[in-house]
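Q: I would like the atomic coordinates for the input below:
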Amino acid sequence: MFVLLNENFVDRTECLIDIEDRANQFGDGVYEVIRVYDGEFFLLHDHLRRLTYSLEEAKIDYDIRHHKLAEQLQKLMDMNEFKEGGIYLQISRGASPRSHPFPADTKPTLIAYPIPVSRPTESQEQGINAILHEDIRWLRCDIKSLNLLGNVMAKQTALDAGAKEAIFYRDYDHITEGSSTNVFIVKDGVVKTHPANHFILNGITRLYIFYLAEQLQIPIVEEVYSIEELKHADEVFISSTTSEVISVTNIDDVQIGNGKPGPIAQKFLDAFFKHKDVEQLSNTN
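A: Sure, this is the predicted structure:
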């Protein structure tokens, strides 16, 4: 397998990273996961726009246009003859002797490589269980940073409880998002999800759902909602690059709706590939 390391394509066995790279020492970097279907990137430009936002907010000096990152990722996919899955990429602040302040003259480190991703068809057909978990993460969840310990711990807690996802809440009654997903509820035909602010990551699939809602004429609003609203919703579903759209049928042993994937989530799932040729989403925030 070929890996893109900065400007070079190297065999995975030859991909060497400095032990003092700030990704290792501080989680000082940002990342993206970009889905590939049938040898084509899905919403590549939106992922790169969000990557630029994360870089700017984290004050990492890396210009994706200057480095022709889109072209490099295409070459990476071609060299690996990669047709189905995802491309993982991360950009750290670079390697420097360990010290908390930003190093003065360090160049960012880029790594990108293919990862296996398959469609979660069983979960989409049957729905999944979830648990509630206090949101212990930092307050800049809008930056897609490498600091994922809070997410990892919540996801493992869910798995240990026999669930597939942990749904975060703050201040006892403020639902934010999932450990690796965005969360939506449906009540009386209206879809509701958390506003795109610093409490959540503005997911690319989340934005795609807004686009699909417009095509399907399904009302969708961005509002903060409570645990009670979540548990008494007609439907709950999650979205992410790897999940696409998956219904949540049980939360902390409380059945959601009739305990089966709901009709609104199914409409989004049915439309998912009918509109996937859209090159760039206009409904971004």
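
Q: Only C-alpha atoms from now on, for both contacts and neighbour counts.
A: Will do.

Q: Quickly note the distance from Glu279 to Leu201.
A: 21 Å (C-alpha to C-alpha, to the nearest Å).

Q: what about those two, which has more around it?
A: Between Glu279 and Leu201, Leu201 has the larger neighbour count (other C-alpha atoms under 10 Å), namely 23 against 13.

Q: Now the more buried one: closest residue in space that isn't a chain neighbour?
A: Ranked by C-alpha to C-alpha, 6 or more residues apart in numbering and with sequence neighbours excluded, the top spatial neighbour of Leu201 is Asp142, at 4.3 Å.

Q: The one you found against Pro195, yeah?
A: No: counting by C-alpha atoms under 8 Å, Pro195 is not a contact partner of Asp142; they are 10.9 Å apart.

Q: At which residues are the helices of the stretch 1-150 of the chain located?
A: Per DSSP state H, counting those that start in this stretch, the stretch 1-150 of the chain carries helices over the ranges 22-26, 44-58, 69-79, 121-126, 149-160.

Q: and those helices as JSON lines, adding distance to Lys231?
A: Listed next are these as JSON lines, based on distance: least, C-alpha to C-alpha, whole Å:
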{"stretch": "helix 22-26", "distance to Lys231": "37"}
{"stretch": "helix 44-58", "distance to Lys231": "31"}
{"stretch": "helix 69-79", "distance to Lys231": "41"}
{"stretch": "helix 121-126", "distance to Lys231": "18"}
{"stretch": "helix 149-160", "distance to Lys231": "17"}
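
Q: Select, out of those, the one closest to Val221.
A: Proximity to Val221, assessed across the helices of the stretch 1-150 of the chain by C-alpha to C-alpha, is greatest for helix 44-58 (20.9 Å).

Q: and the closest one, how far out from the chain's middle?
A: 12 Å (C-alpha atoms, centre = their mean, to the nearest Å).

Q: now swap in stretch 193-212 and tell me
A: 10 Å.

Q: Second input sequence below; structure requested for side-by-side comparison:
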Amino acid sequence: MRQVYVNGDYLPETEARISVFDRGFLFADGVYEVTLVLDGKLVDFAGHMRRLRRSLGELGMAFALTDEDLLDIHRELIRQNDIEEGLVYLQVTRGSADRDFLFPAEETPNTVVLFTQKKSLVDSPLAERGQHVVTVEDLRWRRCDIKTVQLLYPSMAKMEAKSRGADDAWLVKDGYVTEGSSNNAYIVTPEGTVVTRDLSTDILHGITREAVLQCAEDLQLRIEERPFTVEEAENAAEAFSTSASGLVSPVVRINGREVGPGRPGPIAARLRQIYLERSRASAV
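A: All right, here's what the predicted structure looks like:
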């Protein structure tokens, strides 16, 4: 049975408990990170911890555990659950207090939960085939740069994509793609330029995004960080997304229209290969 971590204890998932008054449950007053595991090691761990601290700071949420504490917990869960390839999920909430929209007047102990997911992410049939995506209006709140646990609208967008026979949704605001439902979105122009939305409060500052853009820069690819339209995406030479769980995942159809030749393109394939090589070499 899978072992999880809850507030200092490692225990079977069936015995894990949090309070019904936890603010993560009542208000989505919490943040999270998901870290890729390859060969039993953590990929981009320092980057995920840096973003965690930023998210906590934006919500004014105190947090006592150090990065070293969290690294030990991640590694222990990987060991206990025998994870060679998969993910470690970390969630931190403001803790439990009587229900009130105002933050608790006195500091409450955080609720800290971690669990693992065993998944085959490298050998991905979806990456081989390429994703089919549809566009959906971006109706999320305007602080998408904070990695909060309020994920209902992205879940609704994924369900809409599924109902339309697609694999995922790309979110659109004012005619421009912001990002995928749980990933950052990219196109490759007919001239070979990699385009992805610039950082702002409209998108998550992806850790995999940062790593993949560095790979693209090292490959001397042209990069433009700017908004792009749905029409640009539909007429691109290639398209892809990045995330901790999807790595670099090609997109071959948008709104039923084939992107380029309708199969995964060489730039996405090369970036996926380089990203995997570097991730394996630098994992901790």
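
Q: returning to what we had before: for the residue nearest to Leu201 of structure 1, give me its contacts.
A: By C-alpha atoms under 8 Å, 6 or more residues apart in numbering, Asp142 of structure 1 lies in contact with Ser54, Ala196, Asn197, His198, Phe199, Ile200, Leu201, Asn202.

Q: do Val190 of structure 1 as well
A: Ile218, Pro219, Ile220, Val221.

Q: how does it look with 7 Å?
A: Shown in contact with Val190 of structure 1 (C-alpha atoms under 7 Å, 6 or more residues apart in numbering): Pro219, Ile220.

Q: State the distance from Leu148 of structure 1 to Ala104 of structure 1.
A: Here Leu148 of structure 1 is placed at a distance of 26 Å from Ala104 of structure 1 (C-alpha to C-alpha).

Q: Between those two, point out the one with more neighbours.
A: Leu148 (15 against 7).

Q: And that one? What does it align with in structure 2?
A: Using TM-score structural alignment as the criterion, Leu148 of structure 1 maps onto Leu151 of structure 2.

Q: Glu228 of structure 1 too?
A: Using TM-score structural alignment as the criterion, Glu228 of structure 1 maps onto Glu231 of structure 2.

Q: sec struct for that match, please.
A: helix (DSSP: H, G, I helix; E, B strand; the rest coil).

Q: That one: neighbour count?
A: Around Glu231 of structure 2 there are 12 residues (other C-alpha under 10 Å).

Q: As a check, name the ranges of all strands in the stretch 151-284 of structure 2.
A: Secondary structure of the stretch 151-284 of structure 2 by DSSP state E, counting those that start in this stretch: the strands cover 168-173, 176-180, 184-188, 194-196, 223-225, 228-229, 238-243, 247-254, 257-258.

Q: what's the mean distance for the last one versus structure 1?
A: Compared with structure 1 after fitting, strand 257-258 of structure 2 has a mean deviation of 1.5 Å; criterion: mean C-alpha distance after the TM-score superposition for structure 1.

Q: ok, now the fourth one?
A: After superposition onto structure 1, strand 194-196 of structure 2 sits on average 0.3 Å from its aligned residues (mean C-alpha distance after the TM-score superposition for structure 1).

Q: Where does that strand end up in structure 1?
A: Aligning strand 194-196 of structure 2 against structure 1 (TM-score structural alignment) gives residues 191-193.

Q: tell me the contacts of Glu177 of structure 1?
A: Taking C-alpha under 7 Å, 6+ apart, one finds Ile167, Phe168, Val183, Ile200 in contact with Glu177 of structure 1.

Q: how many other residues sit next to the aligned partner of the second one in structure 2?
A: If you follow Phe168 of structure 1 across to structure 2 using TM-score structural alignment, you land on Leu171. The tally of other residues near Leu171 of structure 2 (other C-alpha under 10 Å) stands at 24.

Q: number of nearby residues for the residue nearest to Gly175 of structure 2 when sequence neighbours are not counted?
A: Leaving aside its sequence neighbours, Gly175 of structure 2 sits nearest to Thr229 (C-alpha to C-alpha, 6+ apart; 5.8 Å). Neighbour count for Thr229 of structure 2, taken as other C-alpha under 10 Å: 15.

Q: Check whether Thr229 of structure 2 really touches Asp174, as I assumed.
A: No: using C-alpha atoms under 7 Å, Thr229 of structure 2 is not in contact with Asp174; the gap is 9.0 Å.

Q: ok, now which ones touch the match of Phe168 of structure 1?
A: Contacts of Leu171 of structure 2 (C-alpha under 7 Å, 6+ apart): Thr135, Val136, Glu137, Asp138, Val177, Thr178, Glu179, Gly180, Ser181.

Q: From Asp67 of structure 2, how far off is the match of Leu148 of structure 1?
A: Distance, Leu151 of structure 2 to Asp67 of structure 2, using C-alpha to C-alpha: 25 Å.

Q: swap in Glu33 of structure 2?
A: Counting by C-alpha to C-alpha - Glu33 of structure 2 and Asp67 of structure 2 are separated by 13 Å.

Q: More neighbours: those two, which one.
A: Here Glu33 of structure 2 and Asp67 are set side by side on neighbour count (other C-alpha under 10 Å), and the busier one is Glu33, at 20 against 16.

Q: Which residue comes closest to that one once chain neighbours are left out?
A: Nearest non-adjacent residue to Glu33 of structure 2 (C-alpha to C-alpha, 6+ apart): Leu90, at 5.3 Å.

Q: And for Val224 of structure 1?
A: His194 (5.2 Å).

Q: for Phe199 of structure 1, same thing?
A: Cys141 (5.3 Å).

Q: Assess the claim that that neighbour and Ile200 are in contact.
A: Yes: Cys141 of structure 1 is within contact range of Ile200, at 5.0 Å (criterion: C-alpha under 7 Å).

Q: Between those two, which has more neighbouring residues?
A: Ile200 (22 against 18).

Q: and that one, what does it touch?
A: Going by C-alpha under 7 Å, 6+ apart, the list of residues near Ile200 of structure 1 reads Cys141, Asp142, Thr176, Glu177.

Q: Try it again at 6 Å.
A: Applying C-alpha atoms under 6 Å, 6 or more residues apart in numbering to Ile200 of structure 1 gives the contacts Cys141, Asp142.
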